[in-house]
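In: the sequence and its predicted three-dimensional model are supplied below.
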Amino acid sequence: DGTEPGLGPVAADTDRAAARKLIESLKTKGRGPKTGYDRDEFGYAWMDTADGVPLARNGCDTRNDLLKRDGEEVRFRSGSNCVVIAMTLHDPYTGTTIEWRKQKASEVQIDHVVPLSYSWQLGSSRWPESKRRQLANDPLNLIPVEGRANSSKSDSGPASWLPPSKGIRCAYAVRFAQVAVKYELAVTAPDRQAMLRQCGG
C-alpha cells in the first residue's frame, strides 16, 4: 500500500513470473496530448487532505511523510515531529547513499513513479479532481530519490527512462504497474513491453 520504504530487488523466479503476469494485465493505449495539463489539476503540491490514501490527514504534508518513511537517522525541526531537516537516504534508483540536509533540499526529490503529466495523457484528464489528488499523494506512487535522477526522468514512461541501478528495474516496473492497476490507468504498448523486459519477459 506504499507505507513501507523504498524498492527491493525482484530476484526469485516465482516473483518475476508474478511480476510479468501483473504487467501483462495492463491495458494499452496511445499517449494523448498534454492539452490542459497543469500540476494544479492534481491539487496543491504535497497536500495532506487527499482523502482515500494512506498517511492523509495525519497533520504532516506528503513530502515530509515520504522523507520520514524512507529516511534513516531522521532529524526533525525543533518542536516538530513532521518537518524533516536531515536524514540518510539509500536511493533505490542510483544505489547511492545521500546524507541529506534541508538547506540543499533539491538533492532529494520525490518521484511520482507514474508521472502526473503521463497519467494526464493516458486518461487522468477525465478523472474527477479527487482521484487526481489521490494519485499525486498516494505513497504507493511516491519514492524519495536522488534529485538528478528524478530530473532526468521528467515525465517519461519506462520505455524512455529506467532507474540507473539495473538491479532495481524489475521492482520499478512492478511499482509502475501496481499504480496503473490501482488507478485503472492504461500505459503505452512500448512502456508495457519495456516493463516486461525488466522482469525477464
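Out: Noted; the coordinates are in hand. Residues are numbered from 1 along each chain as shown.
In: for the rest of this, base every contact and every neighbour count on C-alpha atoms.
Out: Noted.
In: following element in sequence after the strand or helix carrying Ile85, please.
Out: Secondary-structure element containing Ile85, defined by DSSP states H and E: strand 84-90. Following the chain from strand 84-90 toward its C-terminal end, the next helix or strand by DSSP H and E is strand 97-101.
In: neighbours around the nearest residue to Gly32 once chain neighbours are set aside, how many?
Out: Residue nearest to Gly32 in three dimensions, not counting chain neighbours: Gln121, with 4.6 Å by C-alpha to C-alpha, 6 or more residues apart in numbering. Number of residues near Gln121 (other C-alpha atoms under 10 Å) recorded here: 21.
In: okay, now the one to match up with it:
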Amino acid sequence: MKRFALILVATAVVATTSQAATVKQSSSGICHDENSSYYERTKNFKPFSSLDACLRAGGRLPKGYSGSSSTSSSSKSASSSGYSREQFGRGWADTDGDCQNSRHEALIAQSTGKVRFKTGRECRVIAGRWISPFTGAVIHDPSQIDIDHVVPLKWAWEHGAASWSRAQRERFANDPANLLSVEASLNRQKGAKGPDQWLPPANQCQYVLRFTRVMKTYKLKLSPPEERRFAQTRSRVCG
C-alpha cells in the first residue's frame, strides 16, 4: 500500500513538472509560458516544449510579456515584424554612380574570367565565368546567378537590423563582404535561414565562418539557444 502511494506521488510530481514546462499556444496563436498572466486561464492549447519552439511554429507573444532577458531576446528575434525588402533599400544600389549596381559589381569582382557587358556603357554584365562557392560548379550565364546575402536581410532584421538607420541597412544590403554569386535555385532554397537551419552542399566551413564574420562586424545578436546551435554547427562542419 505504501509503495502504491509513493508511485502515485511520484507520478503526480512528474506530471506537475511536465505541465509546468509546457508552453501553451492558444487558438488565436499566442504563446503563453509561465510568465504570461493568461497561462493558467488558457485551457484549449497546442503544447510546445519551449517558447522558442512555439514562436518558430508561427506563434506570437502576448502583449506586455515579461519573461527573462534571455527568453525575451530569443522571442523578440523570432517574433519581430515590419520587415520588407525596401527596409534595406529599393533593390541593388549604385553607390558610386558608375551605372554598375552592387549586383553587377559583385559579378565583376567574383568572375574568374573576363566579363562581357551589354552593348553600350559597361553597366550590365551578360557573360563571365563564376565558380559557385555553394557547389563548385562553373557558371557562364549570369541570368542563372543570384547574388546571395550571406547573412540574409530578413535574418539580419530579426537579429538587430530593425533598430538600424535606413542608411545603415542599405550599406549592409550592398556590402561586398556579404555578397556571393551562387546558383539562383540554392539561394532561393536558403531563403532567410541561418547556418543552423541551412548549409550549402559544399564549402560549409567557409560559409559558416563568413556568416559569423559578417554577423559580428554588424554586431547582430544571437539568442542563447541560437548560440548553442551555431556552436554545434561550426564544430560539426569545421572540426
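Out: Done, it's in. No experiment lies behind these values; they were computed from the predicted model shown.
In: okay, the strand holding Ile85 of structure 1 sits on what stretch of structure 2?
Out: The alignment of strand 84-90 of structure 1 onto structure 2 (TM-score structural alignment) covers residues 125-131.
In: what residues does that stretch touch?
Out: Stretch 125-131 of structure 2 is contacted from outside by 104, 107-108, 110-118, 137-143, 181, using C-alpha atoms under 8 Å, 6 or more residues apart in numbering.
In: okay, and which of the residues you listed map to strands?
Out: Among the contacts of stretch 125-131 of structure 2, the subset assigned to strands under DSSP state E consists of Arg116, Phe117, Val138, Ile139, Ser181.
In: residue in structure 1 paired with the first one?
Out: For Arg116 of structure 2, the aligned residue in structure 1 is Arg75 (criterion: TM-score structural alignment).
In: tell me, how many residues neighbour the closest residue to that match other than its chain neighbours?
Out: Counting by C-alpha to C-alpha, 6+ apart, Arg75 of structure 1 lies nearest to Ala86, which is 5.1 Å off, once chain neighbours are set aside. Neighbouring residues of Ala86 of structure 1 were enumerated by other C-alpha under 10 Å; the total is 21.
In: circling back to that earlier point, dump the ones in strands among the contacts of stretch 125-131 of structure 2 to a markdown table, plus neighbour count.
Out: Converted to a markdown table, those look like this (neighbours: other C-alpha atoms under 10 Å):
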| residue | neighbour count |
| --- | --- |
| Arg116 | 13 |
| Phe117 | 15 |
| Val138 | 14 |
| Ile139 | 19 |
| Ser181 | 26 |
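In: residue contacts, the residue nearest to the spatial centre of structure 2?
Out: Taking C-alpha atoms, centre = their mean, the centroid of structure 2 lies closest to Trp155, which sits 3.5 Å from it. For Trp155 of structure 2, the contacting residues are Ala192, Lys193, Gly194, taking C-alpha under 8 Å, 6+ apart as the criterion.
In: which position in structure 1 aligns with it?
Out: When the structures are aligned by TM-score structural alignment, the residue of structure 1 matched to Trp155 of structure 2 is Tyr118.
In: separation between its match and Ser160 of structure 1?
Out: The gap separating Tyr118 of structure 1 from Ser160 of structure 1 is 12 Å, by C-alpha to C-alpha, to the nearest Å.
In: now do the helices in structure 1.
Out: According to DSSP state H, structure 1 carries its helices in the segments 13-24, 62-70, 116-122, 129-137, 147-153, 169-182, 189-198.
In: now the fourth one: which residue numbers in structure 2?
Out: Against structure 2, the aligned range for helix 129-137 of structure 1 is residues 166-174 (TM-score structural alignment).
In: what's in contact with that stretch?
Out: Gln87, Phe88, Gly89, Trp92, Ala93, Ser102, His149, Leu153, Ala161, Asn178.
In: among the residues you listed, which are in strands?
Out: With strands taken from DSSP E, the overlap with the contacts of stretch 166-174 of structure 2 comprises His149.
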